[in-house]
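Chemist: Here you go, sequence then predicted model.
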Amino acid sequence: MPSTFAFAVRHSDTFWFRGALPDVDATLRGDDEELTLEGSARVDSISVVEPEAMRASVLGSAFFDADRHPRLTFRSTAIRLTEDGQAEVEGELSMRGVGRPVFATGEYSPPRQAAFGEIAGLQLATTIDRREFGFDWQTEMPDGGVAVGWDVRLDVDLLLIREEAAGEG
């Protein structure tokens, strides 16, 4: 499925280190009165492949700790979708076994027919302090500054496909 969970963090105060977790499951349930968004991403699906040492570091205990925490999860507590396509979502994001409240904003594309069924789109962005989720690793650069920024931008792009209700043909 083309949904992704992407991240970007400043590296060496020089460039944006970007990655994505493309193995995403997400479900939007409810009606116009009350919606719930739940999702998860498989950490070892991370787009960082080479160099192998970088992949091992990102998946290792200093960062995602994928062996102990193979998935990150999200569950909404409030969703606001406007007629002009704006979206605001509040909920709890859990990474590395740590859950924290997050607030994200973005765009919503309402349901429409496509070749493979009824689809909708939801794109959300927020920034977190990685220390709040246990991503504490850091080293200082020889000329000052830090190797990896504390603030991480998260971008979620979801393709939502309506599932047929039980008993429907």
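Modeler: Received the coordinates, thanks.
Chemist: CA atoms for contacts and neighbours, from now on please.
Modeler: Noted.
Chemist: Strands of the chain, start to end?
Modeler: Here the chain has its strands, by DSSP state E, at 4-11, 15-21, 24-30, 35-42, 71-81, 86-95, 98-114, 117-129, 148-161.
Chemist: among those strands, which is nearest M54?
Modeler: strand 15-21 (11.2 Å; CA to CA).
Chemist: okay, now R131: neighbour count?
Modeler: Neighbours of R131 under the rule other CA atoms under 10 Å: 12.
Chemist: For S47, the count of nearby residues, please.
Modeler: When neighbours are counted by other CA under 10 Å, S47 comes out with 15.
Chemist: so what's it up against?
Modeler: By CA atoms under 8 Å, 6 or more residues apart in numbering, the contact set of S47 is 19-22.
Chemist: Below is an additional structure, to be compared with the one above:
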Amino acid sequence: MSTTKWSIDPTHSEIGFKVKHMMFTNVSGSFQKFDASIETEDDNFENAKIEFSGDVDSITTGNADRDTHLLSPDFFDAEKFPKLTFSATSFNKQNEGEYELKGELTLHGVTKPVKLEVEFGGLAKDPWGNVKTGMSITGKINRKDWDLNWNSALEAGGVLVGEEVKLHIELQFVKQ
């Protein structure tokens, strides 16, 4: 078996998240600068080696004031912790087209294990002859597990920012 390398196609990939605001609506955001790679045995993705990194200062939520606050020491402290990284520890097939991805997420100087669900889109050739693959990845993390603790109590009870962060990731890779 030979090792196959896959590089991210950033123009067809998104790293998104949602978090509750005031306990009843979601605020969406994304990271605009990121990189990812996969190494597989031939075209078999089971137990693939998957690496990801993102630039924290590329976060956007559509609101400049909120984005500035997220980059501050209250949240990500982007000056001190400029990258978030993920390194897979396992990528196992659950059902046809469904995988479980486990790995180590490092964020805000803290590394913790995470488990994500993957919908694997298969392989296809684009009009230029490149072999591509796509994945839709979802999961949830608790931001406090990575020491992202800032919050504000609401007068009516509850808090301004929810603890649970929902991840919605679309990745497309091209075979090297």
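Modeler: All right, it came through fine. Worth saying up front: this structure is predicted, and the values here are computed from it rather than measured.
Chemist: related to what we said a few turns ago, so which of the strands of structure 1 is nearest Q138 of structure 1?
Modeler: Among the strands of structure 1, strand 148-161 sits nearest to Q138 of structure 1 (CA to CA), with 6.5 Å.
Chemist: Just tell me the aligned range of that closest one in structure 2.
Modeler: Mapped onto structure 2 using TM-score structural alignment, strand 148-161 of structure 1 spans residues 161-174.
Chemist: so how much does that stretch differ from structure 1 once superposed?
Modeler: Averaged over the aligned pairs, stretch 161-174 of structure 2 sits 0.9 Å from structure 1 after superposition, using mean CA distance after the TM-score superposition for structure 1.
Chemist: which residue lines up with W6 of structure 2 in structure 1?
Modeler: In structure 1, no residue is paired with W6 of structure 2 according to TM-score structural alignment.
Chemist: helix or strand for W6 of structure 2, which one?
Modeler: strand 3-8 (DSSP states H and E).
Chemist: Give the buried residues for that strand.
Modeler: 4-8 (16 or more other CA atoms under 10 Å).
Chemist: measure stretch 68-81 of structure 2 end to end?
Modeler: When the termini of stretch 68-81 of structure 2 are compared using CA to CA, to the nearest Å, they are 15 Å apart.
Chemist: and V110 of structure 2, what pairs with it in structure 1?
Modeler: Using TM-score structural alignment, V110 of structure 2 sits opposite V98 in structure 1.
Chemist: Its match contacts R131, doesn't it?
Modeler: No - counting by CA atoms under 8 Å, V98 of structure 1 does not reach R131; the two are 10.5 Å apart.
Chemist: neighbours around the equivalent of T139 of structure 1 over in structure 2, how many?
Modeler: Applying TM-score structural alignment, one finds that T139 of structure 1 aligns to S152 in structure 2. By other CA under 10 Å, 10 other residues sit near S152 of structure 2.
Chemist: What residues does the nearest residue to T105 of structure 1 once chain neighbours are set aside make contact with?
Modeler: Ranked by CA to CA, 6 or more residues apart in numbering and with sequence neighbours excluded, the top spatial neighbour of T105 of structure 1 is E88, at 4.5 Å. Going by CA under 8 Å, 6+ apart, E88 of structure 1 touches 79-81, 103-106, 124.
Chemist: Which of those residues are conserved in structure 2?
Modeler: Among the contacts of E88 of structure 1, the ones still in contact in structure 2 (both residues aligned by TM-score structural alignment, their matches' CA atoms under 8 Å) are 79-81, 103-106.
Chemist: What does A88 of structure 2 correspond to in structure 1?
Modeler: In structure 1, A88 of structure 2 lands on S76 (TM-score structural alignment).
Chemist: which residues does that match contact?
Modeler: Contact analysis of S76 of structure 1 by CA under 8 Å, 6+ apart lists 36-38, 89-92.
Chemist: let's see 10 Å
Modeler: Residues near S76 of structure 1 by CA atoms under 10 Å, 6 or more residues apart in numbering: 28, 35-39, 89-93, 101-103.
Chemist: among the residues you listed, which recur in structure 2?
Modeler: Retained contacts for the contacts of S76 of structure 1 in structure 2, judged by both residues aligned by TM-score structural alignment, their matches' CA atoms under 10 Å, are 28, 35-39, 89-93, 101-103.
Chemist: a markdown table please, covering the strands of structure 1 and showing distance to D65 of structure 1.
Modeler: Converted to a markdown table, the strands of structure 1 look like this (distance: least, CA to CA, whole Å):
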| stretch | distance to D65 of structure 1 |
| --- | --- |
| strand 4-11 | 16 |
| strand 15-21 | 14 |
| strand 24-30 | 18 |
| strand 35-42 | 12 |
| strand 71-81 | 10 |
| strand 86-95 | 9 |
| strand 98-114 | 12 |
| strand 117-129 | 17 |
| strand 148-161 | 17 |
